[in-house]
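Novice: My questions concern the predicted model and sequence given below.
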Amino acid sequence: MNKKQKKMLKRIIVASILFIIIKVVKLPEYIEIPLFLVAYLEIGYDILLKAFKGIRNRQVFDENFLMAVATVGAIGLKSFDEATAVMLFYQIGEWFQSYAVGKSRKNITELMDIRPDYANVEDEDGNLEQVDPDEVEIGTIIVVKPGEKVAIDGIVIEGSSTLNTAALTGESLPREVSENDEVISGCINMTGLLKIKTTKEFGESTVSKILDLVENASSKKSRSEAFISRFARIYTPAVCYSALALFLLPPVFNLIMSNPADFGTWLYRALTFLVISCPCALVISIPLSFFAGIGGASNQGVLVKGSNYLEALASCKYVVFDKTGTMTQGVFEVAGIHHANIPEEKLLEYAAMAESYSTHPISKSLLKAYGNTIDKSRIENVEEISGHGVKAVIDGVQVLAGNDKLMKMYNIPYQECHSIGTIVHVAIDGKYAGHIVISDMLKPHAKEAIEALKKAGIKQTVMLTGDVKSVADKVASELHIDKVYSELLPQDKVNKVEELLSLKHSKENIAFVGDGINDAPVLSRADIGIAMGALGSDAAIEAADIVLMDDDPLKISKAIKIAKKCIHIVYENIYFAIGVKLICLLLGAIGIANMWVAIFADVGVMIIAVLNAIRALNVKNL
């Protein structure tokens, strides 16, 4: 508990003791009434003050105003015990709500407690100095000792160790790293000493981006939250005017009909009506449900950028995948070199040098197979042709390295290849030199992910790829993906998603899952963009609405289940809170419900709704 909560708890205890003493011990009226007023002011002075400030600032209609009018009116009717009880139970409900929200925030903060407090940097004498991560520049060597957090993204230049990535991915399985391996900030070093050369500034590192996503998630409100905000703005003044009408119209009508007016009875009913009508349960529990859902998802390594995306995901019926790096590991290996008109080693060297400026997995596999250091002075005029390949001048000769479309673009006759894999054709000075076959591996959980999505209610799975049809069809067949579109340029992927969007039902959403820079436009265009966060590009993560921190496609169905549970809880709270209030308002208006029923309709419903909302945190077994 924080100081404010502890102070309120003391006030609740003092007021409760006073209230019990007054109700149990029979005291003279001249002692009982002052004690009730002391208890009332002890527990309710801040509500009265807020109501007064609201009136002064012309922001009248809120729960403080409703409580103040109802309880002051009850005191005017000499119902001192009911006035004190209403204020006491209202404050107990508010304290409980504050404690519940604080606890859920603390849970989420602990789950996301990945921000490093310092980075170890060696000084000129070899001594370690702890500095603020914000002050560390790109290219600095930082030292991470066992038990410390990796402060900034970088590459291991010395040492080997085991990293705990649970705070980032939600998975307890540790990750082994050694020299030349990339590491991301937020991981905890478990065993050996590591020296890491930073590749990003702290503000651009993984841990900073994750914290920014979580902190800003609440700013993007769902339609349900927006509806509740609008509802409260209209509802509160409406019930205030209804209560005023309930107080005035029946007595005035009785006077017209020459019957006793009985203003006291109708004032009591109007005050009861006000207490019942307080919209706390809705205003508090709906945002809390989304907040808990986002927190529960974060615990599972699924970062949701806003409650609006969580709501959209719950209505997702179509999932569209990129292939490379999303459903496959993106770890390519050279499987063969065919129809080479020059020595195979020379063909591989030309292809590796031409692709050396690219970060695409295909390029990395060629460099790995080549195995030698690239002499960049031998390479000139590198031009990447989107969706086709690369053109470069190497040792004074023009080299083309790419797919069938690149060969067709330059009218170079090429040898077709029927091997399963990605084919890189190479042409030198306009003459075909041969091709290299590169194979990719499916991700371990890719097949399970498609099965889990269908069990989660997904109507159709689709795969979009720039790969040749034979490779795309084989992957789609192995994974049991419903539809596949191959040999697509980045713009073609956008067009395909546009086509799917035009065919779907208005209440059904399409999610696109990708990881590359060329996926950013599609991620932005789909109803929900889901990016692979661990190995995905910064552009894809920025464009996406949801980020999977461990690149596991199985987490997509998990995210959908979390979203559906969260939305289910939201609607439970809406129907329950509005239903109970409508019944109690009707009972209060006809005189059946008294202030004690009103207390339940306000505080009781709020506590039940808040408890229900917190269930959204529990998503581990979904």
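Specialist: Structure received.

Novice: all contacts plus neighbour counts: C-alpha atoms, from now on.
Specialist: Will do.

Novice: mind checking the SS state of residue 197?
Specialist: strand (DSSP: H, G, I helix; E, B strand; the rest coil).

Novice: what sits against the closest residue to it other than its chain neighbours?
Specialist: Leaving aside its chain neighbours, residue 197 sits nearest to residue 141 (4.5 Å; criterion: C-alpha to C-alpha, 6 or more residues apart in numbering). The neighbourhood of residue 141, defined by C-alpha atoms under 8 Å, 6 or more residues apart in numbering, consists of 121-122, 195-198.

Novice: how about the residues you listed, which pair is most distant?
Specialist: Using C-alpha to C-alpha, the two most remote members of those are 122 and 198, lying 13.4 Å apart.

Novice: tell me, what's touching these two both at once?
Specialist: Common neighbours of residue 122 and residue 198, using C-alpha under 8 Å, 6+ apart, are 141-142.

Novice: more neighbours, those two?
Specialist: Set residue 122 next to residue 198 and count neighbours by other C-alpha atoms under 10 Å: residue 198 wins out with 25 against 15.

Novice: Got another one to weigh against that:
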Amino acid sequence: MSEAGVAAGPAPAEPGDPRFASAVRTRFHVAGMDCGSCAAKIDTAVRRIDGVKDVNAAIATSTLTVEHSATLPLTLIERQVKALGYGIQRDDVTAGEDGRAPDRDDARASSSWWRAPKVLLAASCAAALAVAYVVAEAAPGVGQWVMIPALAVGLVPIARRAVAAALAGSPFTIETLMSIAALGAVAIGATSEAATVVLLFLVGELLEGVAAGRARASIRDLARLVPRTALEEQSGGGTKEVAADVLRVGSTILVRPGDRIPADGDVLSGEGGVDEAPVTGESTPKTKVPGDAVFAGTVNLDGALRVKVTAAAEDNTIARVVRLVEEAQEAKAPTERVIERFARFYTPAVMIVALLVAVVPPLVFSASWSEWVYKGLATLLIGCPCALVISTPAAVAAGLSAGARRGLLLKGGAVLEQVGRVTVAAFDKTGTLSVGKPKVTDVLSFGRGERDVLSLSAALEEGSAHPLARAILAKAKETNVPVPPAGKITAVAGKGVTGIVGGVPLFLGSPQAASGRAPLTGEQVQAVETLNAAGASVAVLVAGDKVAGLIAMRDEPRPDAAAGIAALRQMGITSVMLTGDNERAAQAVATTLGIEARAELLPEDKQRVVRELQARGEVVVKVGDGINDAPGLAAADVGIAMGGGTDVALETADAAVLHGRVLDVARMVALSRRVMGNIRENVAIALGLKVVFLFTTLVGVTGLWPAILADTGATVLVTANALRLLSAKV
């Protein structure tokens, strides 16, 4: 394909266009793309290349994703971006000798910051301007002429970028405004001011890069939590240090005290405290025992752990968080799209206003040409839309990163905006409002001690994987009750289990099945009914021909469920439980939490209830963790999947609460509202400063220097304000 093809622009991509029958997607890293106008220029330029189907330039991740025909030479894309003054590198690096792909961000960080092109250009311009001022002081007669070379040092690269952008379809850029203003200043004899303004502009670009870099670093720091190496157990015995990202699912690794855990996995042996704060935000270390899950990036504090790897490096908890956040940051928020559309009309309008300021007073009122041309040039600089365009994406990127570091994942700016408008929260019960695992709540004995009842019941359930059996065994372990050996254990389908302990025949099962072996007294029947009314499932232990005791088990609310519901209530959000569980169990949990419950719902029923709420004008968030929640999650205005939920729920949902805390739903709403408030502040800063400096320029108080400071200062202030979200408590 020729260069002419690039300049001419592509033919429209019609449906069925054979060029895109096998379209591919390529991702690039772009150096220097630090603001909204930068991304817009690159987007417009690359779209003009024949063979390009779609483009996404993401400031937050400094990436350019291009969907294009398989036959398009990628050098055309790279050449087009470089012509605009940006560095570009394809995201297809190969692995090194250790099997690990080099870290692109580490490579960038290792290079000296002072050798960056923007730094070198600003430094050269500053040096040239300093020399020019010295010469002008020593020889005032040549001051005007020595300033022109100093101006050219900074202005020529800017003008070159302006021309390239104009040829690539973006004539109204900040570089264009700067070039016109600087050349106009020279024409009216304000060369020294023009040179200073160019220097201030270059310094402003540096500050924008620093601020944008801080936002990107927040998510890169999360990725760096995972260590580069791991101690993998070898089949022949012993361990070998290997690259962490070549570990396979099923590998066994040794994690020593003080080491970061290099992969997601399950503990095979060993016991110790693990600091999960880097991943979950939990301040208290968690004790891990065999069978417990551990996350990549967390710290093993004490005791060696043998861990079986359950996820490859690209699929571990940290990698998934980083990937989801990057994808979310690439998706533009509705407010961002509105502002970008506004900016497309705003910039040409500013140029027209500046032209009118420059020519109308001299032509109509016989005012001084030099004075009003000067004011027109200042108006041109004041009107730069950089701060306005960056106001939303900077806040959204910071908000998404802040949420991710606390286990709150939102799939894009649109979700981040919408969740703050929620009026009703519809929760699933099992695994969402409740722990999802039954727990023994009561042990009642008749003729035996409670410990004996629990001990004999645990003996019958030893080795069983049934959730109720696990609850009984967990209670026995928690209370240090001995579990004697049992013989002739037999499962009775749908009824319970039988066995012999110490020569005594035992049965543990439902009250109905137990009553066929030993009649229940009125007191015992009353106890069963009372426990059932509280939402508990009851197992009856029969020893010989008598009822020995009752064990009640219930799926208890999560420890923070009540606090989470209360926090939502304080925000003006009503909560409702939608569950497929029976009415009795649902009401027991709902009463504890003080919310309405709708029970015995099928998946389609949950979706129907969500639609009914929306028809009443409510903005609904659906929170769930199972496959049966997927229809409701998809139907809701915002769907939130609870951590530990099924892959279907996570894929269907718009957001995810990774650590399974109900309180995190309220925190997500609070984050959204804080981000939207930050955006409003940013827009006020961006437009407010322009209005103030426009007025002071027109009345003759300020000139070119304050004009460029107004633009650069507003951009830096807006970005700095957005970065406050990174450190704000969620």
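Specialist: Arrived safely. Predicted model, so just to flag it, every value in this text is computed and none were measured.

Novice: TM-score them against each other, please.
Specialist: Once the chains are laid over each other, their TM-score by TM-score structural alignment, normalised by the length of structure 1 reads 0.79; 564 aligned residues with a C-alpha RMSD of 4.0 Å.

Novice: related to what we said a few turns ago, residue in structure 2 matching the residue nearest to residue 197 of structure 1?
Specialist: Residue mapping for residue 141 of structure 1 onto structure 2 gives residue 252, with TM-score structural alignment as the criterion.

Novice: same check, this time on residue 325 of structure 1
Specialist: Checking TM-score structural alignment: residue 325 of structure 1 goes with residue 431.

Novice: Would you confirm that that match contacts residue 623?
Specialist: No: using C-alpha atoms under 8 Å as the test, residue 431 of structure 2 is too far from residue 623 to be in contact (10.4 Å).

Novice: Now for the two: what residues contact both?
Specialist: Common neighbours of residue 431 of structure 2 and residue 623 are listed as residue 642 (criterion: C-alpha under 8 Å, 6+ apart).

Novice: okay, those two: which has more neighbours?
Specialist: More crowded of residue 431 of structure 2 and residue 623, by other C-alpha under 10 Å: residue 623, with 32 against 21.

Novice: Quick check: which element contains residue 68 of structure 1?
Specialist: Using DSSP states H and E, residue 68 of structure 1 sits within helix 63-76.

Novice: so how much does that helix differ from structure 2 once superposed?
Specialist: Once the two models are superposed, helix 63-76 of structure 1 sits on average 1.1 Å from its counterpart in structure 2 (mean C-alpha distance after the TM-score superposition for structure 1).

Novice: Would you mind giving the residues in structure 2 matched to that helix?
Specialist: On structure 2, the counterpart of helix 63-76 of structure 1 by TM-score structural alignment is residues 174-187.

Novice: got the buried residues for that stretch?
Specialist: Under the neighbour-count criterion of 16 or more other C-alpha atoms under 10 Å, stretch 174-187 of structure 2 has 174-186 buried.

Novice: separation between the residue positioned nearest the centre of structure 2 and residue 414 of structure 2?
Specialist: What sits nearest the mean C-alpha location of structure 2, by C-alpha atoms, centre = their mean, is residue 325, with 3.5 Å. Residue 325 of structure 2 sits at a distance of 13 Å from residue 414 of structure 2 (criterion: C-alpha to C-alpha, to the nearest Å).

Novice: Using the three-state scheme, assign the counterpart of residue 269 of structure 1 in structure 2.
Specialist: Counting by TM-score structural alignment, residue 269 of structure 1 lines up with residue 375 in structure 2. Secondary structure for residue 375 of structure 2, judged by three-state DSSP, is helix.

Novice: Confirm for me that residue 375 of structure 2 is in contact with residue 703.
Specialist: Yes: Residue 375 of structure 2 is within contact range of residue 703, at 6.9 Å (criterion: C-alpha under 8 Å).

Novice: Now for the two: what residues contact both?
Specialist: Joint contacts of residue 375 of structure 2 and residue 703 (C-alpha under 8 Å, 6+ apart) are residue 697.

Novice: Quick one: the strands in the stretch 401-550 of structure 1, in order.
Specialist: With DSSP state E, counting those that start in this stretch, the ranges of strands along the stretch 401-550 of structure 1 come out as 422-428, 431-439, 460-464, 483-485, 509-514, 528-532, 546-548.

Novice: among those strands, which is nearest residue 28 of structure 1?
Specialist: Nearest of these to residue 28 of structure 1, taken as C-alpha to C-alpha: strand 546-548 at 65.1 Å.

Novice: Over in structure 2, find the residue span that closest one aligns onto.
Specialist: With TM-score structural alignment applied, strand 546-548 of structure 1 matches the range 655-657 in structure 2.

Novice: who touches that stretch?
Specialist: Here stretch 655-657 of structure 2 makes contact (C-alpha under 8 Å, 6+ apart) with 407-411, 415, 638-643, 650, 664-665.
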